[in-house]
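Asks: Model the following, please.
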Amino acid sequence: MGKKAVLIGAMDTKGQEYRFVRDTLEACGVETFVIDTGVLGDPVFQPDVAADEVARAGGSSIEELRRLNDRGTAVAVMTRGAAGLIAGLEARGIVGGMFGMGGTAGTTVAASAMQALPIGVPKLLVSTVASGNTRPYVGVKDIMMMYSVVDIAGINRLSRRILSNAAYALAGMIRQQELEEEAADDKVTLGITMFGVTTPCATRVRERLEEKGYDLLVFHATGTGGLAMEELIKAGYIKGVADITTTELADELVGGIFTAGPNRLEAAGSVGVPQVVSVGALDMVNFGPPETVPAQFKDRNFYQHNPTTTLMRTTVAENRELGRILAGKLNAAASPAVVLFPKAGVSLLDMDGKAFDGKVERQALYDGIKQHLRSDIRMLEMDTDINDPVFADTIADHLLRLMDGVRQA
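Replies: Below you'll find the predicted structure:
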């Protein structure tokens, strides 16, 4: 079976609309594969995978879901089932792209299935909630969300145009991937983390590594950036990491808005990817506008980065704990790692005369790492700030050595 456009959704309540999209895709020369997630009634047309198969993959059955008559339970079951089935289809090489549509329930089910696909597989979701907060649906995957404008309820003058545009867009993505014969690219891909306050360092490291023939992916450490990098490491895209900016650990510890969750800084070590790690921007926790900063922090040291971003200086105690956390994550790594510590400042704000200059805080961070880091993991401290070209060159040199070691192994 060749690659197809997989359509996933409720073929009972949205069957008319899905049939329209299916027919439009096939008129464009794109084969389709339809998965029914509807639980209320019979599908408008025959799908390739029936709703009961999806329900069973999610741990229940259509009969049970109809008997319970509970919308929340049904959505949860079909969401689990859809994600599991899609992963199986992807493993079989069937999925050339995916299409979904709906309101909150349909969007939730389709988005969950799309998140089970690798980055790079076309994913298009027409949704009534696409003009709001889309992070719960997109996550760290390349899901394209299109606002439906009107409810998805029948084929009318407006919905016909919107759904046609969506189908044409997906068809174009799938057909172009089929037509392209990508030039052989033997470049190894590496990942770098950066923040505005570590940009000079990240830029110089990127340029140094690109000179050596590596392909570089740069991630803005705003929570989703760290999550995206970790996802790509686990998926096998990224073969080495210059984790310059580990600031997301501070937001996770203290309660800032740029947390990447409790598992940040673990992917590379878990899959055997070499990493050079530094402490970029661990001098700060991120919040929104000043009025959004929690009241318990009112007496802390703040810096207004811009009207929508308020930075808060981390304390001595927080830095000591951040050092312990960072060391603990590297201690669990099954891959080579090097830690580089800039003793003169961890960001553009943590330098002599700057808003977050903190020698005592930096020492606490250093001590936290040094006291807990495995003895066989090298830790190199330098009398420069993180954005000094010498420090950046040292990061690049160590990562190049680690990558050479991997090639020679």
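Asks: switch to C-alpha atoms for all contacts and neighbour counts from now on
Replies: Noted.
Asks: helix or strand right after whichever strand or helix holds Leu170?
Replies: Following DSSP states H and E, one finds Leu170 within helix 157-179. Using DSSP H and E, the helix or strand that follows helix 157-179 towards the C-terminus is strand 189-194.
Asks: ok, the residue nearest to Gly255 when sequence neighbours are not counted to Phe195 distance?
Replies: Leaving aside its sequence neighbours, Gly255 sits nearest to Val285 (CA to CA, 6 or more residues apart in numbering; 7.8 Å). To Phe195, Val285 is 12 Å away according to CA to CA, to the nearest Å.
Asks: Please say which of these two ends up with more neighbours.
Replies: The neighbour count for Val285 versus Phe195, taken as other CA atoms under 10 Å, is higher for Val285 (25 against 20).
Asks: Please provide the structure for the following sequence as well, for comparison with the first:
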Amino acid sequence: MDKRILIVGTYDTKSDELSYIADVIRAQGGVALSMDVSVLGQAPHPTDWSKHDVALAGGGTIAQAIASGDENFAMQLMARGAALLGSRLHAEGRFDGVLVLGGSMGTDLALDLCAALPVGVPKYIVSTVSFSPMIPPERLAADVQMILWAGGLYGLNPICKASLSQAAGAVLGAARAVEPPQSRRPMIGMTSFGKTVLRYMVTLKPELERRGYDLAVFHATGMGGRAFETLAEQGAFVAVMDFAPQEVSNHLFGSAISAGPNRMISAGRAGVPQMVAPGCYDLVDVVGWHPAPEAFRDAPSHAHNRLLSSFVLNADQRRQVAREIAAKLAQAAAPVTIFLPEHGCNEWDRAAGPLSDPEALAAFCDEMRAVTPPNARLISLDAHINDDAFAAAVLAQFDQWVASGVVPPGHR
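Replies: Model prediction:
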């Protein structure tokens, strides 16, 4: 049997659009299954899982949802039901990929449903509000795909068919082609930026692989950190090397480039051992085409590209960052080691570099030593984060963790 795609939406108002998607999937040889998440109206045709099935899975009934007179309560009930029912159905092997269609209501539900499914399950959200700033990063599943539903507010038309047909083909193609993560080797999660600013992964990746581990490196520009946190919380990693926590600084100072308030918390709460270093802690990234924030108007900056600019933090701001990092790591339920490179934490802040501020760096290091929580070990390094000495110190600590059983042995 070809791949089975679960199509989710409000079949009382969007039956034509959802049926069109199903027809495209079937025309391509796939199997289309349906889940109705509507509340008030009736689907014109039976669905594989009715709105009553969804409400029951969410711990309520459609009658209760209607009686509440509160559309937000009703949709949260249906979102909870869709997530729990969808998770169970996938665990039972009932479908291979999911496509959810909707406006803001349907998207709210879709985010919960997709977050409930494991990485490797193709999950597509076709929405009139795709990529909107109203979608908080912490609600995005690590591998969710979003497609803008152009011209799709009401009824079928040639413009929206172009979006819907592509979405149908995309989810079916993804279900056929996906290679779910099934490595027999333990996985390490790492955060970083590109090699022009942080380089440790170039040394660490082959060394960790030689020791029998796989390494997944996440680009810490908001969405990457969010995916990193999600997978850490799900237990995907036997240890993390969180060496680019700039998203903590971004969130602390109100940048839109955020991974959410739980950045640098999920791994510790899940009992995952953490190695932490302050890569790019001294910078706050902002959207490059936005006006410069008032707090950073006179600060040195670096325009990375038209999308992204970075502003340099002063000494007091860096002390705030140190306290924020310490407070987050204090919540950890597993070993924590903090590496403190005293000569700088990104390529631009080396001595005589364009963003160098030795006094502010010293202020951060002093504050970090003062506030390191009792559950963490602090290792000060007479080195820059991009020096070989940093990578060597990380590997020495990692090998000690393996030898002592903190991290399970690798598979060679």
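Asks: Tell me how the two chains score on TM-score.
Replies: Put the two chains on top of each other and the TM-score (TM-score structural alignment, normalised by the length of structure 1) is 0.86; 405 aligned residues with a CA RMSD of 3.2 Å.
Asks: ok so, going back, doesn't His305 make contact with the residue nearest to Gly255 of structure 1?
Replies: No - between Val285 of structure 1 and His305 there is no contact under CA atoms under 8 Å: 11.6 Å.
Asks: Show me whatever sits in contact with both of these two.
Replies: By CA atoms under 8 Å, 6 or more residues apart in numbering, Val285 of structure 1 and His305 have these common neighbours: Leu311.
Asks: could you pull out the strands for the stretch 201-350 of structure 2?
Replies: Applying DSSP state E, counting those that start in this stretch to the stretch 201-350 of structure 2 gives strands spanning 214-219, 239-242, 274-276, 283-287, 301-303, 308-312, 336-341.
Asks: Mind reading off the mean deviation between the host helix or strand of Pro200 of structure 1 and structure 2?
Replies: Pro200 of structure 1 is part of helix 199-211 when elements are defined by DSSP H and E. Superposed on structure 2, helix 199-211 of structure 1 shows a mean distance to its aligned partners of 2.5 Å (mean CA distance after the TM-score superposition for structure 1).
Asks: if we can go back for a sec, next, format the strands of the stretch 201-350 of structure 2 as CSV and append distance to Met35 of structure 2.
Replies: Formatted as CSV, the strands of the stretch 201-350 of structure 2 follow (distance: least, CA to CA, whole Å):
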stretch, distance to Met35 of structure 2
strand 214-219, 33
strand 239-242, 37
strand 274-276, 40
strand 283-287, 38
strand 301-303, 46
strand 308-312, 40
strand 336-341, 44
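Asks: Out of those, the one nearest Arg26 of structure 2 is which?
Replies: strand 214-219 (35.6 Å; CA to CA).
Asks: and that closest one, what does it pack onto?
Replies: strand 187-192, helix 200-210, helix 223-233 (3 or more CA pairs under 8 Å, 6 or more residues apart in numbering; DSSP states H and E).
Asks: between those, which one is nearest to Ser132 of structure 2?
Replies: Comparing these by CA to CA, helix 223-233 comes nearest, at 13.6 Å.
Asks: Now whichever strand or helix holds Ala79 of structure 2: buried residues?
Replies: Counting by DSSP H and E, the element that carries Ala79 of structure 2 is helix 71-91. Within helix 71-91 of structure 2, the residues scored as buried using 16 or more other CA atoms under 10 Å are 74-87, 90.
Asks: chain center to that helix: distance?
Replies: Distance, stretch centre to chain centre, for helix 71-91 of structure 2: 21 Å (CA atoms, centre = their mean, to the nearest Å).
Asks: which helices and strands does that helix pack with?
Replies: helix 51-57, helix 62-68, helix 104-115.
Asks: Could you find the closest non-adjacent residue to Leu227 of structure 1?
Replies: That would be Ala260: by CA to CA, 6+ apart, it lies 5.7 Å from Leu227 of structure 1.
Asks: Check Arg206 of structure 1 too.
Replies: Leu216 (6.6 Å).
Asks: circling back: and the contacts of the helix holding Pro200 of structure 1?
Replies: So helix 199-211 of structure 1 is contacted by 192-194, 215-216, 244, 386-389, 391-393, 395-396, 400 (CA under 8 Å, 6+ apart).
Asks: Buried residues in that helix, which are they?
Replies: Those would be 199-206, 208-209, for helix 199-211 of structure 1 by 16+ other CA under 10 Å.
Asks: cool, stretch 276-292 of structure 1 as well?
Replies: For stretch 276-292 of structure 1, using 16+ other CA under 10 Å, the buried residues are 276-288, 290.
Asks: do stretch 254-265 of structure 2 as well
Replies: Quick answer for stretch 254-265 of structure 2 (16+ other CA under 10 Å): 255-260, 262-265.
Asks: same check, this time on stretch 24-36 of structure 2
Replies: Using 16+ other CA under 10 Å as the test for burial, stretch 24-36 of structure 2 gives 24-26, 30-36.
Asks: which of those sit farthest apart?
Replies: Greatest spatial distance among those (CA to CA): Gly30 and Asp36, at 19.5 Å.
Asks: how about the helices in the stretch 301-412 of structure 2?
Replies: Using DSSP state H, counting those that start in this stretch, the helices of the stretch 301-412 of structure 2 run over 315-329, 358-371, 388-404.
Asks: Could you identify which of these is most buried?
Replies: Highest mean neighbour count of those: helix 315-329, a mean of 20 (counted as mean count of other CA atoms under 10 Å).
Asks: what separates that helix from the chain centre, distance-wise?
Replies: Per CA atoms, centre = their mean, the centroid offset for helix 315-329 of structure 2 relative to its chain is 23 Å.
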